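Enquirer: the sequence isn't on hand, but the structure is:
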């Protein structure tokens, strides 16, 4: 999308637009915490996660561990969604309980640094889809703008030409990338000795990540042969990364990308760069309610269960204000994301 697509007319860039929407949402009671709902969700999700590991132990040295690894990838992603909710304080208003939940679900259960993820994710929410500000669309294995594509060299340029075809295969490495990034965030320092990533509980996070690694590998090698243990880990981590990537990719990829020249208020910045995904209750559960991405970006600390109810209010308000509200099916969301990646690589294929 071009800058002109994003820039709202001066007479519509009013900070009060978001305030009016917030009052409507508050009047519907959608900012209220859902402690009972979250208690049940936490119990069911962690219960299934622990039950899955119990089955792994019970099955032992068997090739049935391969399909179990796939099921555990699903369970692990669902636990990661709980960490996401904790990071936004959707479960608890106070920082302490939220951080405790995030450290347990992130560092201990999944092996993902909660502090690193919160810092990265907050920067994403502050400037979604902004190539210079949003870490989720910074240049890396994939590129998201023509400028990023033009700056590639060697293997990166070869990949940029074909990145739409490589997207899903690369997601199989996303789980490993998240683990590596977590460790680097906890130990990485700048040349002057400062920590590279702000993490509030660095020592605690390090201990929990170590406990996760020792427990994970220790359990696998204790109940099955080394070959099966390594295969289980490979399948589990690959499918976890694929699932995580497939859950987050529909939200912004292929949507407008603001630049420093665009002047957008908070309401338009969040709505114009986000995409909702239709699909009913199954998609709600499968994507951790991230399919209500517009509502989530407008109200990050809104409990997950309330996002569905906020959708008609937000959609109607956007219609009143003349703000495009993007919503599509799951398959179409991937098509749009892949089409964007393919287009970004077009100049390299023609050069």
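Expert: Noted; the coordinates are in hand. Computed from a predicted model, the values in this text were never measured in an experiment.

Enquirer: for the rest of this, base every contact and every neighbour count on C-alpha atoms.
Expert: Will do.

Enquirer: assess the claim that residue 124 and residue 135 are in contact.
Expert: Yes: Residue 124 sits in contact with residue 135 when judged by C-alpha atoms under 8 Å, with a separation of 6.2 Å.

Enquirer: between those two, which contacts overlap?
Expert: Common neighbours of residue 124 and residue 135, counting by C-alpha atoms under 8 Å, 6 or more residues apart in numbering, are absent.

Enquirer: max-length helix in this protein?
Expert: The longest helix of the chain (DSSP state H) is helix 226-252.

Enquirer: packing partners of it?
Expert: When contacts are defined as 3 or more C-alpha pairs under 8 Å, 6 or more residues apart in numbering; DSSP states H and E, helix 226-252 packs onto helix 65-87, helix 163-171, helix 174-187, helix 202-223, strand 276-277, helix 330-344.

Enquirer: go with 10 Å
Expert: helix 65-87, helix 163-171, helix 174-187, helix 202-223, strand 276-277, helix 280-286, helix 293-298, helix 330-344 (3 or more C-alpha pairs under 10 Å, 6 or more residues apart in numbering; DSSP states H and E).

Enquirer: just put those in a markdown table and tack on distance to residue 140.
Expert: Shown next, in a markdown table, are these (distance: least, C-alpha to C-alpha, whole Å):
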| stretch | distance to residue 140 |
| --- | --- |
| helix 65-87 | 23 |
| helix 163-171 | 11 |
| helix 174-187 | 12 |
| helix 202-223 | 25 |
| strand 276-277 | 25 |
| helix 280-286 | 27 |
| helix 293-298 | 24 |
| helix 330-344 | 13 |
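
Enquirer: below is an additional structure, to be compared with the one above:
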């Protein structure tokens, strides 16, 4: 998969060079966004030791594909993602449901005022439009993380992130006019953010909170907070294996192709023990998440209508 990603990236760059200063090159921006997300999936798998077991080999793969190729800090993401895996959907411990642009708990929503409150009132409708800024958000968070001391490979990450930005903007400047480059940049980054965010969103958003007893059980903590998306190989490829979220959370180091083999075994085990095993189609998974976000904003809408 990594070789195919690099080949796809090389073909896109070659196409941009061949179409130098042509508006037709803008048509390559969606393809670039697709490849950027596929590379992000590969970096995700590498960071989970799905590709290489050794620490140095894993770090090398994740640093090259994360920092250099897509401009996202491996060290920052790894710490954040490990916290998510340890306590998914825990409002106190999971950074993916921490208060930010979006809020996933009604009690937290009530404290939002001003512009933040307006965003929360309308967050369900704004979710997908705001994903166009997700790639920018990831880059800003990455730069902030490498500026501060603490990351294991901090100096290497600084160099690789600088290399990413220099190469990316050199490619735009060298193959396009300023107007074309700005349009390409906007389309590429917006679609990258939407694709990446849309791939992670179905996994946990809108799942019911755990009881204290459920939260202490490792099996229940992972299964009851996760949701699978039905589909075959095409869905596995499009979502980077994240559609098999239950299996991934139970066995995060399991290589992506094996998740499909493990799925019926885990589903049967859950059914035998009377454990809820949530699986739905892609559109319904979005609907569940958006309904939850809409409900979370309800208290603020009620106040504003008084």
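Expert: Thanks, I have the structure now. Values in this document were obtained by computation on a predicted structure and should not be read as measured data.

Enquirer: report the TM-score for the pair.
Expert: Once superposed, the chains reach a TM-score of 0.97 (TM-score structural alignment, normalised by the length of structure 2), with 303 aligned residues with a C-alpha RMSD of 1.1 Å.

Enquirer: list the contacts of residue 255 of structure 1.
Expert: 1, 128-129, 272-275, 326, 333, 336-337, 340 (C-alpha atoms under 10 Å, 6 or more residues apart in numbering).

Enquirer: would you verify that it is located in a strand?
Expert: No: assessed with DSSP: H, G, I helix; E, B strand; the rest coil, residue 255 of structure 1 is coil; it does not lie in a strand.

Enquirer: quick check: residue 336 of structure 1 touching residue 254?
Expert: Yes: using C-alpha atoms under 10 Å, residue 336 of structure 1 makes contact with residue 254 at a distance of 5.7 Å.

Enquirer: residues in structure 2 matched by stretch 229-244 of structure 1, start to end?
Expert: Mapped onto structure 2 using TM-score structural alignment, stretch 229-244 of structure 1 covers residues 181-196.

Enquirer: can you check stretch 105-114 of structure 1 too?
Expert: Using TM-score structural alignment, stretch 105-114 of structure 1 pairs with 65-74 in structure 2.

Enquirer: in the matching stretch, which of the residues would be classed as buried?
Expert: 65-74 (16 or more other C-alpha atoms under 10 Å).

Enquirer: out of the residues you listed, which sit inside helices?
Expert: 69-70, 74.

Enquirer: and which of these is nearest to residue 174 of structure 2?
Expert: Of all these, residue 69 has the smallest distance to residue 174 of structure 2: 18.0 Å, by C-alpha to C-alpha.

Enquirer: returning to that earlier point: now list the buried members of the contacts of residue 255 of structure 1.
Expert: Using 16+ other C-alpha under 10 Å, the buried ones in the contacts of residue 255 of structure 1 are 128-129, 272-275, 326, 333, 336-337, 340.

Enquirer: how about these in a markdown table, adding distance to residue 221 of structure 1?
Expert: Formatted as a markdown table, these follow (distance: C-alpha to C-alpha, whole Å):
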| residue | distance to residue 221 of structure 1 |
| --- | --- |
| 128 | 42 |
| 129 | 42 |
| 272 | 48 |
| 273 | 45 |
| 274 | 43 |
| 275 | 42 |
| 326 | 47 |
| 333 | 40 |
| 336 | 42 |
| 337 | 39 |
| 340 | 43 |
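
Enquirer: if we can go back for a sec, compared with structure 2, how much does the longest helix of structure 1 deviate?
Expert: Superposed on structure 2, helix 226-252 of structure 1 shows a mean distance to its aligned partners of 0.5 Å (mean C-alpha distance after the TM-score superposition for structure 1).

Enquirer: and that helix, how far from the chain's centre?
Expert: Taking C-alpha atoms, centre = their mean, to the nearest Å, the mean C-alpha location of helix 226-252 of structure 1 is offset from the chain mean by 14 Å.

Enquirer: residue 170 of structure 1 matches what in structure 2?
Expert: Under TM-score structural alignment, residue 170 of structure 1 pairs with residue 130 in structure 2.

Enquirer: return the residue of structure 1 aligned against residue 36 of structure 2.
Expert: Per TM-score structural alignment, residue 36 of structure 2 is aligned with residue 76.

Enquirer: next, count neighbours for its match.
Expert: Close neighbours of residue 76 of structure 1, defined as other C-alpha atoms under 10 Å, add up to 28.
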